[in-house]
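S.K.: Sequence and computational prediction follow.
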Amino acid sequence: MTTPTSEGLVRGLRAEARRLGFAAVGITSATLPEEVAADLRAWLAEGMHGGMGWMAATAGRRASPTAMWPGARSAILLGLPYTPAVDPFRNEGRPDAGTISVYALGRDYHEVMKPRLKALARWLLGAAGGGEAKVFTDTAPLMEKPLAARAGIGWQGKHTNLVSRRHGSWLFLGAILTSIELPAGGEPGAVASCGSCSRCLDICPTGAIRAPYRLDARACISYLTIEHRGPIPERFRRALGNRIYGCDDCLAVCPWNRFATAPADPGLEGDPANVAPRLAELLALDEAGFRARFRGSPIRRIGRNRFVRNCLYAAGNSGMPALRPAVAALLADPDPAVADAASWALAQLAG
C-alpha cells in the first residue's frame, strides 16, 4: 500500500474524527513542559487534591505522556460536545428537586467516547501502514487539559477547565497517544482569552477557586459530591444547596459559552428524568433501586450511599418539613455517612 504524506494523513485523520462525531481535533507532541509538572507537584504538596490519593501516587507518570509510555511521539486530542439543552441553573428556587450536573444528565461519556477513540486509532494505524496507539478517556494518569491546550483545542481558563472559542466549556476530552510522528496543529484562535473576567471565581459557592488558575479540590462541590468519601465537612453543607451530583456554576457563567452552538452529541442521550428529580423519591432508593435508576449513567459509579448522602444534604437545605419522614427513615442507615447526613438534615428541617 502507498503510505500517505504526514499532511495527507492528518487531513484524513481530521475527516475521520469528524465522521465519528468529534467536534474538535488537535495534535501536539507527546510531551509537556517542565512547568506543568512543577505546577502539579506544588498543587499536590499543598494537599489540594484532597482524598484523590491516586493523583499523588501517579504524579511521576502524569508529568508527561512519555513518562507513562516512552514510545509515544504524538498526542491527538479530541473533543466531544455536550452543550446542555437545559439551563444549568434550572433548579434554583426548586427546593423539592435535586440538581445534577448537565454532563451527567445522560449516558456515561466514557462508554460513548472510548469505542470511537478505538475506531479512530484503528483508522490511523491502517492509514499509516503500521505503528502503535493507545486511547484514553479520563481513566489514566494523562493530563488531558494541558495537552488539549498545547494541541490548540482551547485554553485552560481561570477555573482550570478547558475553554474553547467554538464550544465554550462544554467539551468532553479524549486522547490518542501514538508512536507515529504527526505535525502539530489545532483549532484557530485557541489563544488564552480570559482577560480580566472573574465570573468563575466570583460565583463559586465555596470559594474553591482560590486564585485564577488555582483550584482547591477539597472545597469544590464537584469533588465533594463525587469523589469525597464519608461525611462532607459541615462548613460546606449549606453551600451545596440542592446540588446532588457535581456543580456547573463556574462553567455556566463563562462568557465564551454564548458561542457554543454545536448541540450535544446524540450518543449522550440526556435522560429527562434527571433534569429535576424529586428529592423524596431519591431518598427512598435502596442499592437495587439506585442501580436500576442510574443504569448507564456516570452517577452510578459513586454508589447509592454517597448519592443518598448528597440528597440528604439537599433535603436539609430545602426548608421543606414535608421531607422529614423520608429523612428520618435514614437515621439508622447502615452507612455511617448516610446516617450522619440524615441527622444533620433533620436538625436543619427542625430548625
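M.R.: Right, received. Where do you want to start? Treat the numbers as computed from the prediction; the structure is a model and nothing was measured. Residues are numbered from 1 along each chain as shown.
S.K.: Please make it C-alpha for all contacts and neighbour counts, starting now.
M.R.: Noted.
S.K.: Quick check: longest helix in the chain by residues?
M.R.: Secondary structure assigned by DSSP state H gives helix 109-128 as the longest helix of the chain.
S.K.: who touches the helix or strand that that helix is followed by?
M.R.: Once helix 109-128 ends, the next helix or strand along the chain (criterion: DSSP states H and E) is strand 133-136. The contact list for strand 133-136, computed with Cα atoms under 8 Å, 6 or more residues apart in numbering, reads Lys114, Leu117, Lys118, Ala121, Leu125, Leu142, Gly174, Ala175, Ile176, Leu177, Thr178, Ser179.
S.K.: let's bring in a second model and compare:
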Amino acid sequence: MVNTDAILLVQRLRAEAARIGFAATGIAPATDDPLRARRLEQWLADGCHGTMEWMETRLDHRRGPQSLWPAARSVIALGMSYAPAADPLALADHPERARISVYAQGGDYHDTVKKALKGLARWLVAEAPGAEVKVFVDTAPVMEKPLGEAAGIGWQGKHTNLVSRRHGSWLFLGAIYTTLDLPADAPHADRCGSCRACQDACPTQAFPVPYRLDARRCVSYLTIEHKGPIPHDLRAGIGNRIYGCDDCLAACPWNSFAQAASANRAFLPRAELAAPRLADLLTLDDAGFRRLFAGSPIKRIGRDRFVRNCLIAAGNSGDVALFGPVAALVNDPDPVVAEAASWALDRLVSVMPVP
C-alpha cells in the first residue's frame, strides 16, 4: 500500500535539502548489501587500502547501514556540489606552481556539509516527531558512494567515485540514517559504457581494472593518507600535485553537464591556494603552515607531510631556482622530510647546466 504521508514528507524533504544547499537528494533502504560487503572484504584482503588501518578495524560497521545502526530503516543520501569554475588541470604545465585538489582550495567541506546535514536532520525530526536520525560525513564507517548509487543520485564510475549526470564528479557526499521507513528511489544505472578516460588519465596507474582502485598507487592517498616516504617509483607520476589529485575526476565526460554556479560558495578557492608557488610553500614552518591552512582540510596532514609533498613536486619540477629552498630542508628534524629533500636535491642537480 502506498503511504501518501511518507511520499509527501519526502517531497518536502527534497525541497528543504535544496534550500539549505544540497544539489542532490535520494532515498535508499538501510538494509545491508551482501555483495557490496564481499567486494569490500576482498579489497581489504588484497591490501588495496594501504596503511588506512581504520578501514579494516571497523569493517563490520562498513558492511551496511544496519551493521552500524540496527534501528535504521532508511538512508537519505545527499550531495553538495563543488563544481569548479576553472580548469582543474590548468597548472599541469606550470611545474613551479603547486597543484592542490579542487575540493581543498576552499573551506573544509566537513564543516559545511555536516552543518547542513544537522540542519536537515532537525527539520526532519520536527516534521516527523518520534523519528530518530544520525548524520555522517566522511568521518564514520559509512560507504557514502555505494549508498549514493543505491539512492539514485549517481553511480560509481570506473574511477570508483560517484558520478552524477547533472553534477559530474564534483559532489561532496553525506548521509542521514533514520528510523523512518521512507519510499526509496531506484538505484542509478551505470552510465560509463566503454569509456575509460578516467583510467587513462591516472598518472600513477592506480586502477588495475575498471571499478577498482589500488590506493597504494593513488596520488590522493600518497599525498594525504600515507605518512612515510613516498615510494620512489611513484614520485615522478605525482608531478606537481601536493595535495590530492583531480585527474581521473576531471577526465570524466559527464563533467560537461556540471555547472559551477551550483557550487556552494563555501568551497570557492582561496586566492592563495589556487596556484601557490612551490618556493613559498617549501619555507613553511609549523606555525606558518597552521596560519596558511586555518579552516582548510589540508591542515589535518600537518606541516611535515605537506612539506614532504612539496619536495617531491620540487624534485619533479626541473626548476633549478628551487635549489636553495630544497637544500635548506636536507637536515630537517623530520627524517621523512630530510629524505625527500635529498632526493629532490639530487634531481635538481641532475638538470643544472654544467659551468
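M.R.: Structure received. This one's a predicted model, so the numbers in the text were calculated from it and none came from an experiment.
S.K.: Superposing both, give me the TM-score.
M.R.: For this chain pair, the superposition-based TM-score is 0.97 by TM-score structural alignment, normalised by the length of structure 1; 347 aligned residues with a Cα RMSD of 1.2 Å.
S.K.: re earlier: what's the distance between the longest helix of structure 1 and the middle of its chain?
M.R.: On the basis of Cα atoms, centre = their mean, to the nearest Å, helix 109-128 of structure 1 sits 20 Å off its chain's mean C-alpha point.
S.K.: Surely Leu323 of structure 1 and Tyr313 touch.
M.R.: No - contact criterion Cα atoms under 8 Å: Leu323 of structure 1 and Tyr313 do not qualify, at 11.7 Å.
S.K.: Among those two, which residue is more densely surrounded?
M.R.: More neighbours surround Tyr313 than the other of Leu323 of structure 1 and Tyr313, with 30 against 20 (other Cα atoms under 10 Å).
S.K.: which ones are touching the more buried one?
M.R.: Arg237, Arg238, Leu240, Gly241, Asn242, Ala341, Ala342, Trp344, Ala345.
S.K.: Let's see which of the residues you listed end up in helices.
M.R.: In this view, the contacts of Tyr313 of structure 1 that belong to helices under DSSP H are Arg237, Ala341, Ala342, Trp344, Ala345.
S.K.: nearest to Arg165 of structure 1, of these?
M.R.: Using Cα to Cα, Arg237 comes nearest to Arg165 of structure 1 of these, at 34.5 Å.
S.K.: How about that closest one: what's its closest non-neighbour residue?
M.R.: Closest residue in space to Arg237 of structure 1, ignoring its immediate chain neighbours: Tyr313 at 6.4 Å, by Cα to Cα, 6 or more residues apart in numbering.
S.K.: ok now the helix or strand containing the one you found, how far from the chain's centre?
M.R.: If you go by DSSP H and E, Tyr313 of structure 1 is part of helix 303-318. In terms of Cα atoms, centre = their mean, the centre of helix 303-318 of structure 1 is found 20 Å from the chain centre.
S.K.: after superposition, how close is it to structure 2?
M.R.: Its aligned residues in structure 2 lie a mean 0.4 Å from helix 303-318 of structure 1 after superposition (mean Cα distance after the TM-score superposition for structure 1).
S.K.: Would you enumerate the residues in contact with the spatially closest residue to Gly50 of structure 2 that is not a sequence neighbour?
M.R.: Spatial nearest neighbour of Gly50 of structure 2, excluding adjacent residues (Cα to Cα, 6+ apart): Arg216 at 5.2 Å. Going by Cα under 8 Å, 6+ apart, Arg216 of structure 2 touches Cys48, His49, Gly50, Ala206, Leu222.
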